[in-house]
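1. Coordinates for the following, if possible.
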Amino acid sequence: MAARLPLPHCARSRCSRCLVSSDWEPFRDANGSCTHYVFKPLPMKTLNLRLYLVTDEHCLPPGRNLFDAVEEALQAGVTLVQYREKNGPGKGMLEKARRLIELCHSYNVSLIVNDRLDVALLSGADGVHLGQDDIPVAEARRLAGEDFLIGATAHNVQEALAAEAAGADYLGCGAVFATHTKKDTVPLGLDGLQAIRQAVRIPIAGIAGITLDNYRLVLDTGANGIAVVSAILGAPDISDVVTKLKL
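-> Take a look at the predicted model:
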C-alpha cells in the first residue's frame, strides 16, 4: 500500500494546492494550517482504459460494500477505477476517495475522481474526470499540472476535439447504449463512437449500457477500452464478469 505523506503546511486561510475552502475547515488546525494527507501517486500518468470501473453505490445489491466490490474487481483485473458520487458531501467523499486510493494503488491501478477536482487533489488521487458542465479541462490542467490525469466526457466529435485541444488525457464517450445510469442522454451509438475514435488521437473509452453481450462491439470500433458500472457492481459474481470482460 502507498505510504501517506503530509503536504507542506499552508500559512494562508486558503490552500491553493488543494483548493481548501470553508468546506474543508475540519482539515485545518487552530492556526489555520493544513492537516490533511495524501497518498504517494503512481508513476506519472499511469493510464490503462481497457477495463475501466466506474463506481455507483446505487448499483450495489443489498449487503454489498463499495470497497469490497472494488477490491474484488481489482483482484479480477480491472485496469482503472473512477470514484463517482453525485452530490456527495465533501468530507465524506474525501474519506472514501482516500480508502479507494489505498485499495487501487495496492494493485498498481490509478484512481480517478469524478467531477470534483478539489476532492481529487486533496485526496491525492491520480486524476479527475470532467463532464461538459464541470470546470473546463484547460483550467483543471492549469491548477493540477501536467502529471495529473484529466479525463473528459464527450457526446460527439465536436466535444471530443475540444477536450483534446484543451489538454485532456483521455475521453469517456457515450452513452454508447441506453442505460438507467444515464437516463437523460441520447445514445451515441457504435457509429458515433467510431467517429470519435477516428477524429482524435488521445485514448477513448466507451461508456454506458455496456454488458457481456455487447462489449466486443464497443472494442471493435477501435476504442481503447470500456467503462463499466452496473454490469460489474451489480453482478452476482464480480470476478467472473470482470474476467469475461477482459477476454
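2. For the rest of this, base every contact and every neighbour count on C-alpha atoms.
-> Fine.
3. residue boundaries of the strands in this protein?
-> Secondary structure of the chain (DSSP state E): strands at 4-6, 37-39, 51-54, 80-83, 110-114, 127-130, 149-154, 170-173, 204-207, 225-228.
4. Alongside the first, I'd like the structure of this one:
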Amino acid sequence: MHIVTDSLDVVRGVLGHGPVAVQVRVKTSDRDAYALTTAALELCRAAGAVCLVDDRVGVALAAGADGVHVGAEDLPVAAARRVLGPAAVLGATCRNPEAARAAVAAGATYLGVGPAFATRTKTGLPEPIGPPGVAAVTRAVPGTPVIAIAGITPDRVAELECYGVAAISAVAADPSGATADFLRALASRSDRVGTAAPGGRA
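-> You can find the predicted model right below:
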C-alpha cells in the first residue's frame, strides 16, 4: 500500500501496521520537500518501509530517498531513470495500457493508475477509469506492480484488479486505523496481481 502525504503525523501513524510505502508530496518549495523527506525517511528506515518523493527527482537524490514517482507533467520516465540510476524505485502515472507499456519500457518500477474512482483530493483530474480501466492496465503489464489511486476506500479494494492501492484523504483523519483497514482488505484478496512490490514492499 502507498500512502501519499505532506504530513509527518500521517507518516508516523501509517507505519508499523504492515507493508507500506510512503510517498512524500509537497507542493510548496524544494526546501520544504527536502525537510519533510529527510524526517519521513528516518521514520521509514526504522520501520522498514519504502520512502518515495512525488515529482521532485532532485529532492529524492539529495535526501537519499528510495525513489520517485513522476506524473505526466514531470520528467519523462526515461530521463528520470537516467538521473536516478538503475537501483532506485521509479513510479509513473498512467491511465491506459499503451501508456503503461511505454512507461515500463522506459524504466518504471511500478505504475500509479487512475483515477480509479471520483475524488475531491485533487482538482482537474480526468474522468475516473473505474475498475475495468485499472484491470486493463494490470493485464497489459504482467509482472509490473500496478497501484490504483483516487477515491479508494477499504471497501472498494475488492473491486480492483491490481497489486496494491494508494490513499491520500482516506487515511488523513485516522492514519493508523485506516491503514490497518486497507492492509486487511488487501490481504484478504486472492487475486493480487504483480510479481514484485515496488522496492520489495507492497
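5. And the TM-score between these chains?
-> The TM-score (TM-score structural alignment, normalised by the length of structure 2) is 0.86; 182 aligned residues with a C-alpha RMSD of 1.2 Å.
6. For Ala138 of structure 1, find the nearest of the strands of structure 1.
-> strand 149-154 (9.7 Å; C-alpha to C-alpha).
7. who touches that closest one?
-> Outside of strand 149-154 of structure 1, the residues within contact range by C-alpha atoms under 8 Å, 6 or more residues apart in numbering are 45, 112, 126-132, 137, 140-141, 159-160, 163, 167-174.
8. Read off where stretch 77-86 of structure 2 ends up in structure 1.
-> Matched against structure 1 by TM-score structural alignment, stretch 77-86 of structure 2 falls on residues 137-146.
9. Give me the buried positions along that stretch.
-> By 16 or more other C-alpha atoms under 10 Å, the buried positions in stretch 137-146 of structure 1 come out as 137-138, 140-141, 143-144.
10. Val113 of structure 2 and Val141 touch, don't they?
-> No. If you go by C-alpha atoms under 8 Å, Val113 of structure 2 and Val141 don't touch, sitting 12.0 Å apart.
11. which one of those two has more residues nearby?
-> More neighbours surround Val113 than the other of Val113 of structure 2 and Val141, with 26 against 21 (other C-alpha atoms under 10 Å).
12. distance of that one from Val59 of structure 2?
-> Remark: distance between Val113 of structure 2 and Val59 of structure 2 (C-alpha to C-alpha, to the nearest Å) = 23 Å.
13. go on, Ala158 of structure 2?
-> 35 Å.
14. which one of the two has more residues nearby?
-> Shown here are Ala158 of structure 2 and Val59; by other C-alpha under 10 Å, Val59 has more neighbours (22 against 17).
15. which residues does the equivalent of Arg56 of structure 2 over in structure 1 contact?
-> In structure 1, the residue paired with Arg56 of structure 2 is Arg116, using TM-score structural alignment. Contacts for Arg116 of structure 1 (C-alpha under 8 Å, 6+ apart) come out as Val128.
16. how much space between Arg116 of structure 1 and Tyr83 of structure 1?
-> 10 Å.
17. okay, and the common contacts of these two?
-> Joint contacts of Arg116 of structure 1 and Tyr83 (C-alpha under 8 Å, 6+ apart) do not exist.
18. which one's the longest helix in structure 2?
-> Ranked by residue count, the top helix of structure 2 under DSSP state H comes out as helix 30-47.
19. in structure 2, what residue sits furthest out from the centroid?
-> If you look at how far each residue of structure 2 sits from its centre, by C-alpha atoms, centre = their mean, the farthest one is Arg31, at 22.0 Å.
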